[in-house]
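In: take a look and give me a structure for this.
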Amino acid sequence: MFRPLSVFIGLRYTGAKRRNHFISFISLTSMIGLALGVLAMIVVLSVMNGFQQEMSTRILGTVPHATISAEQPLENWQAVAERAGRNPQVLAAAPFAELEGMLSFRGAMQPIQLQGVDPQQETKVSIIGEHMVQGQLTDLQPGEFGVIIGEITARRFQLQIGDKLALIVPEVSSVPGGITPRMQRLNVVGVFKVGAELDSSLALIHIADAAHIQRLQPGQVPSVRLKVADLYQAPLVSAAVAADMGAGYRASDWTLTQGSLFSAMKMEKTMIGLLLLLIVAVAAFNIIATLIMVVADKGADIAILRTLGATPRQIMGIFMVQGTVIGLIGTLIGAVLGVLVALNVSQLVGWIERLSGQQVFSSDIYFISNLPSQLLLSDVLLICGAAFSLSFLATLYPSWRAARIQPAEALRYE
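Out: Here you go, the predicted model:
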């Protein structure tokens, strides 16, 4: 079978078994270093994707994707919800109220974000009903001023079902200061745990009780909460719904309240990826060192090939083939191992926990109790492309040096 001269000799040189086993060992370590770098990047970025997906599911499954409100409280929220549902991106809608205040219990105080919800409609737009550890959403009854608090809040105040809290909210008044505190007693009827910071800053009450605290008329709600199909299209979808409603309606979405968190997570993933790329860069430098030693070792062979008619381009191609083969094999091995580890990282962590008898992720300390992983084909292709490109670029300088060897100089002392 016909093979170009550069490919044939480059593949023969890759093993370097005839004269110098040390160079063969260096080639092997270069492959291993590149494989480890690719493996580490795939696993770490998959875990970062898993964390981001987990936080998106937990946080954005609890906070509103988008809200529609008007200059005045909504008299008929069902009509607004029906109108919003005509948008194909809107999956569900529910009445919604939001208050900022302070919880007080036996002298201890904590800031809280209070959401007024309809227990019957909330399950359509939120996952919080699936994460109740005590009580149920339906325990919120109008007029009883029941409250469902987060697990961290309950643990901080040592609260149990049936305990009573004091809610302090600011209220505009005619006094010289303009704002006076208003107090409302709440009864703890449930505890939720979504496994995020919201467990310490969020609480739920019935929409009718929230309207009473905000001094709205019976049946009035401040806004309508929307659940959209694509979270990252929420700003466009909510703006389109508000525009369809007509003048006087305005939209808000999760990017205004939680956008900085996910921007920080995206930046963290990017920076970690760049740092891990240094591992691949180090392996690429090993390829440079390997090829330089091969060029020095094969000086006489290069001179003989030149005297037999090989062109500088063919000589350069020989060592480019050798370095490319090292990079290709190392990248493929790292990609295969990285994909296998990323797909089974949760099981590996569980095995380590059983073997050591220690829990790596304790639910009492961390928001999650396992190591999530989400493998993306785009990440694998990007990592493999970057690793192969670096390994290919690493072949250029040694190959150029090999092409510049003069036969007379190389054979002078042979």
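
In: please make it C-alpha for all contacts and neighbour counts, starting now.
Out: Fine.

In: the spatially most central residue of the chain - nearest residue in space that isn't next to it in sequence?
Out: In the chain, the C-alpha nearest the mean C-alpha coordinate belongs to Q52, at 2.6 Å (C-alpha atoms, centre = their mean). Spatial nearest neighbour of Q52, excluding adjacent residues (C-alpha to C-alpha, 6 or more residues apart in numbering): M265 at 7.0 Å.

In: where's that neighbour relative to V189, distance?
Out: 34 Å (C-alpha to C-alpha, to the nearest Å).

In: ok, the two, which is more surrounded?
Out: V189 (24 against 17; other C-alpha atoms under 10 Å).

In: residues contacting that one?
Out: G135, Q136, D139, L140, G146, V147, I148, I161, G162 (C-alpha atoms under 8 Å, 6 or more residues apart in numbering).

In: so it sits in a strand?
Out: Yes. Assignment of V189 by DSSP: H, G, I helix; E, B strand; the rest coil places it within a strand.

In: that one and T62, how far apart?
Out: For V189, the distance to T62 - C-alpha to C-alpha - is 19 Å.

In: how about A79?
Out: 24 Å.

In: neighbour count: these two, which is higher?
Out: T62 (18 against 11).

In: distance of that one from A229?
Out: Applying C-alpha to C-alpha to T62 and A229 gives a distance of 15 Å.

In: check Q113 too.
Out: Taken as C-alpha to C-alpha, the span from Q113 to A229 is 25 Å.

In: what is the burial count for Y413?
Out: 7.

In: now A203
Out: 22.

In: next: I333.
Out: 18.

In: how about it, nearest residue that isn't a chain neighbour?
Out: A35 (5.7 Å).

In: hang on, S252 in a helix?
Out: No. The assignment for S252, made by three-state DSSP, is strand rather than a helix.

In: OK, contacts around it?
Out: By C-alpha under 8 Å, 6+ apart, the neighbours of S252 are A66, T67, I68, P235, S238, A239.

In: one more: R404?
Out: By C-alpha under 8 Å, 6+ apart, the neighbours of R404 are P312.

In: can you tell me how far it is from I112?
Out: 73 Å.

In: before we move on, back to that, pick the one among the contacts of S252 closest to Q359.
Out: Nearest to Q359 out of those is A66 (C-alpha to C-alpha; 37.8 Å).

In: which residues touch the closest one?
Out: R225, L226, K227, V228, A234, P235, S238, A251, S252, D253, W254.

In: next one: Q406
Out: A303.

In: again, only using 10 Å
Out: Listed by C-alpha atoms under 10 Å, 6 or more residues apart in numbering, the contact set of Q406 reads G299, I302, A303, R306, T307, P312.

In: now T307
Out: T307 neighbours (C-alpha under 10 Å, 6+ apart): D301, Q406, P407, A408.

In: want to throw these into JSON lines with secondary structure and distance to A94?
Out: Output for those, formatted as JSON lines (DSSP: H, G, I helix; E, B strand; the rest coil; distance: C-alpha to C-alpha, whole Å):
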{"residue": "D301", "secondary structure": "helix", "distance to A94": "79"}
{"residue": "Q406", "secondary structure": "coil", "distance to A94": "81"}
{"residue": "P407", "secondary structure": "helix", "distance to A94": "83"}
{"residue": "A408", "secondary structure": "helix", "distance to A94": "86"}
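
In: to compare against the first, here's another:
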Amino acid sequence: MLSNVTLFLARRYLRAKRSFVSVITVISILGVAVGVLMMIVVSSVMKGFEGEFRKVLIGSEPHILLHPQGQKPASTKATADLLAQVHAQPDVLAASSYIRGVMYAEREGMQSGMDVFGLPEDGAKFYMAKIAKHRFEGSLELRHGGVVCADYIAGQLDAHPGDKISVYASSNVTSAVQRFRIASDEQDEKKRHDSYKDIKLHAKEIILQGSVRAETAGAYGYTTLETAQQIFGFGDQVSGVLIELKQPGEVKDVIKRFTDAKILPAGWSASLWTDAGDARLAAMSNERVMMWIVLLIIAVVAAFSVMNTTITVTTQKRREIGVLTALGSQQSQIIGIFVAQAAFVGTLGTLTGLTLSGLVLWLRDDIRLAIAILSGGNTDSAAGMFLSTIPAQIEPWFILATCLGSITLCLLAALPPAWLAARVDPAVALRD
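Out: Next up, the predicted model:
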């Protein structure tokens, strides 16, 4: 019976004298709703950005590269022995030998450089299928004497699929520069002239087969293993072993198991896909933590609006509280009235914020488009481009924690004014 009276009074105190719901109650509910809305939307979108960046790295970077230290070439036998051990590991999805080097490309006076992977037939089919969704132009099926590169490199060369481009290994260019410096220091004019004549770059012509979007597939070039061996002068040697994993997120655990099992030969090291983005991923994670702190402050401010409502109601109902106390109501019952009021405001505000956050996340791209139209910004979003849509990753545990935390903060915010109201002397309250 007493609990029914408590709930009845709590509902009554939420209403204004001439309207169904008090204005301050509506403001409190909206304050809580905005806090929950911001917590869920911002966290989901930031988690989405982090997830998309991680997917780009996994989808464009080799998961593991095993290679001799100092980037020295590896012998065919050492690579074959290592590949046999790697293929036997349950974590490995695919593995092949590879050659990696930097080459300069030229076409009709335009130049560019690219980091190139040379892959054998089996490795090329698997790896190019991995980045096939990022195709920009042409074919990604590697053929001897052909190359696939990033779209911006093709743009710098003004080259399209089928065009011939001249390529030079970076080591050849470096050697030519060194010989040029030596020749420049030669005092004898005839010797200097002869030295200049000896400086030659032997270009190799290859065909541009296709290009991939650099934004999502990285800035690498790809060619066959044989073509790379000819360009970089590797003979029958390779750079090492390229590995693709079933669970790329466990790459650090996998390489630790490789080390413990002594699969990695002495004098060899490993490069992981995380190396290309560890700092960026850590920065994004730290940024998300800081944003949580900011959002928590917003939630606390919303809780203060509930406290303000409770203080206002306890001030307005001071005489009624005195009457209840004089009639024998206990302090816990008086406190229960205002805590129940805060529970109603917190629950309704949380549910409202949860509903609005779901609506905002569902319509997030439409909202971005509307803002772009109103602000005169760019409204085009090319399909396939990185972040052409706003990513969002919803975490159920975070939503649950946000909702429970919001209601808890509202209850805690109501306790101090409710406790003070329950301690009012009825004689003083009735006299005021």
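
In: and the contacts of V189 of the first structure, which of them are buried?
Out: G135, Q136, D139, L140, G146, V147, I148 (16 or more other C-alpha atoms under 10 Å).

In: and these as a markdown table, adding secondary structure?
Out: Converted to a markdown table, these look like this (three-state DSSP):
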| residue | secondary structure |
| --- | --- |
| G135 | coil |
| Q136 | coil |
| D139 | helix |
| L140 | coil |
| G146 | strand |
| V147 | strand |
| I148 | strand |
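
In: closest one to A289 of the first structure out of those, please.
Out: I148 (63.9 Å).

In: that closest one reaches S201, doesn't it?
Out: No. In terms of C-alpha atoms under 10 Å, I148 of the first structure does not count as a neighbour of S201; the distance is 11.7 Å.

In: so what's in contact with these two at the same time?
Out: With C-alpha under 10 Å, 6+ apart as the test, I148 of the first structure and S201 both reach L114.

In: what's the longest strand in the second structure?
Out: As assigned by DSSP state E, the longest strand anywhere in the second structure is strand 92-107.

In: compared with the first structure, how much does that strand deviate?
Out: Once the two models are superposed, strand 92-107 of the second structure sits on average 3.2 Å from its counterpart in the first structure (mean C-alpha distance after the TM-score superposition for the first structure).

In: scan the contacts of A66 of the first structure and report the most crowded one.
Out: L226 (30 neighbours).

In: can you say which helix or strand has it in it?
Out: strand 221-228 (DSSP states H and E).

In: ok, T180 of the first structure next?
Out: With DSSP H and E as the test, T180 of the first structure turns up in strand 179-192.

In: quick check: what element follows that strand along the chain?
Out: strand 202-206.

In: which residues of the second structure does that next one align to?
Out: Aligned by TM-score structural alignment, strand 202-206 of the first structure falls on residues 220-224 of the second structure.

In: how about stretch 322-331 of the first structure?
Out: Residues 341-350 of the second structure are where stretch 322-331 of the first structure lands, counting by TM-score structural alignment.

In: JSON lines for the contacts of A66 of the first structure, including distance to F392 of the first structure?
Out: Output for these, formatted as JSON lines (distance: C-alpha to C-alpha, whole Å):
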{"residue": "R225", "distance to F392 of the first structure": "53"}
{"residue": "L226", "distance to F392 of the first structure": "50"}
{"residue": "K227", "distance to F392 of the first structure": "48"}
{"residue": "V228", "distance to F392 of the first structure": "45"}
{"residue": "A234", "distance to F392 of the first structure": "43"}
{"residue": "P235", "distance to F392 of the first structure": "43"}
{"residue": "S238", "distance to F392 of the first structure": "48"}
{"residue": "A251", "distance to F392 of the first structure": "51"}
{"residue": "S252", "distance to F392 of the first structure": "49"}
{"residue": "D253", "distance to F392 of the first structure": "46"}
{"residue": "W254", "distance to F392 of the first structure": "44"}
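
In: pick out whichever of those sits closest to D379 of the first structure.
Out: Of all the contacts of A66 of the first structure, D379 of the first structure sits closest to A234, with 24.9 Å by C-alpha to C-alpha.

In: so who does that closest one touch?
Out: 64-67, 89-90, 226-228, 240, 251-255.

In: alignment lookup: it to the second structure.
Out: Match for A234 of the first structure (TM-score structural alignment): V251.

In: for burial, what's the neighbour tally of L327 of the second structure?
Out: Neighbours of L327 of the second structure using other C-alpha under 10 Å come to 10.

In: one more: L7 of the second structure?
Out: Neighbour number of L7 of the second structure under other C-alpha under 10 Å is 18.

In: and what of S373 of the first structure?
Out: Quick note: S373 of the first structure (other C-alpha under 10 Å) scores 24 neighbours.

In: sec struct for it, please.
Out: With three-state DSSP as the criterion, S373 of the first structure reads coil.

In: the helices in the stretch 51-200 of the second structure, which residues?
Out: 76-87, 121-130, 151-157, 170-185, 189-198 (DSSP state H, counting those that start in this stretch).

In: rebuild the ones you listed as CSV, extending it with distance to V102 of the second structure.
Out: Shown next, in CSV, are the helices of the stretch 51-200 of the second structure (distance: least, C-alpha to C-alpha, whole Å):
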stretch, distance to V102 of the second structure
helix 76-87, 21
helix 121-130, 18
helix 151-157, 13
helix 170-185, 6
helix 189-198, 23
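
In: just say which of those helices is most tucked in.
Out: helix 151-157 (a mean of 19; mean count of other C-alpha atoms under 10 Å).

In: have a look at how far, on average, that one is from the first structure.
Out: Mean deviation for helix 151-157 of the second structure: 2.6 Å (mean C-alpha distance after the TM-score superposition for the first structure).

In: again, but for stretch 42-52 of the second structure
Out: Averaged out, stretch 42-52 of the second structure is 2.5 Å away (mean C-alpha distance after the TM-score superposition for the first structure).

In: where in the first structure does that stretch fall?
Out: Going by TM-score structural alignment, stretch 42-52 of the second structure sits over residues 44-54 in the first structure.

In: map G190 of the first structure onto the second structure.
Out: Using TM-score structural alignment, G190 of the first structure lines up with G210 in the second structure.

In: residues contacting its match?
Out: 135-142, 146-151, 154, 159-163, 222.
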